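> no sequence for this one, just the structure:
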């Protein structure tokens, strides 16, 4: 069985990845529009 620690780590990683991707995409789009 997966420990709470492991599953929390995993879900934090996933959500951080997702939000980083999203914000990087947004900022890339903005900077491309500006250039």
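Thanks, I have it. All values derive from a computational prediction rather than experimental measurement.
> only C-alpha atoms from now on, for both contacts and neighbour counts.
OK.
> please report how far residue 13 lies from residue 6.
Computed as CA to CA, to the nearest Å, the residue 13 to residue 6 distance reads 10 Å.
> next up, a second structure to put side by side with the first:
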């Protein structure tokens, strides 16, 4: 699903919780896009 380079980046900071970190980044992106669409 994700490119290996993306997984490697997030896993480099610790395998535990890397999926939560990816989710947080994606959620931040979605919220920013929603805000831009409202303007």
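The structure has been received and is ready for your questions. Remember, it's a predicted structure, so these values are computed and weren't measured experimentally.
> show me what residue 32 of structure 1 aligns to in structure 2.
If you follow residue 32 of structure 1 across to structure 2 using TM-score structural alignment, you land on residue 36.
> counting neighbours, what do you get for that match?
Residue 36 of structure 2: 9 surrounding residues under other CA atoms under 10 Å.
> what distance do you get for it to residue 24 of structure 2?
Distance of residue 36 of structure 2 to residue 24 of structure 2, given as CA to CA: 18 Å.
> tell me the helices in structure 1, going along the chain?
4-34 (DSSP state H).
> quick one: residues contacting the alignment partner in structure 1 of residue 27 of structure 2.
By TM-score structural alignment, residue 27 of structure 2 lines up with residue 23 in structure 1. Applying CA atoms under 8 Å, 6 or more residues apart in numbering to residue 23 of structure 1 gives no contacts.
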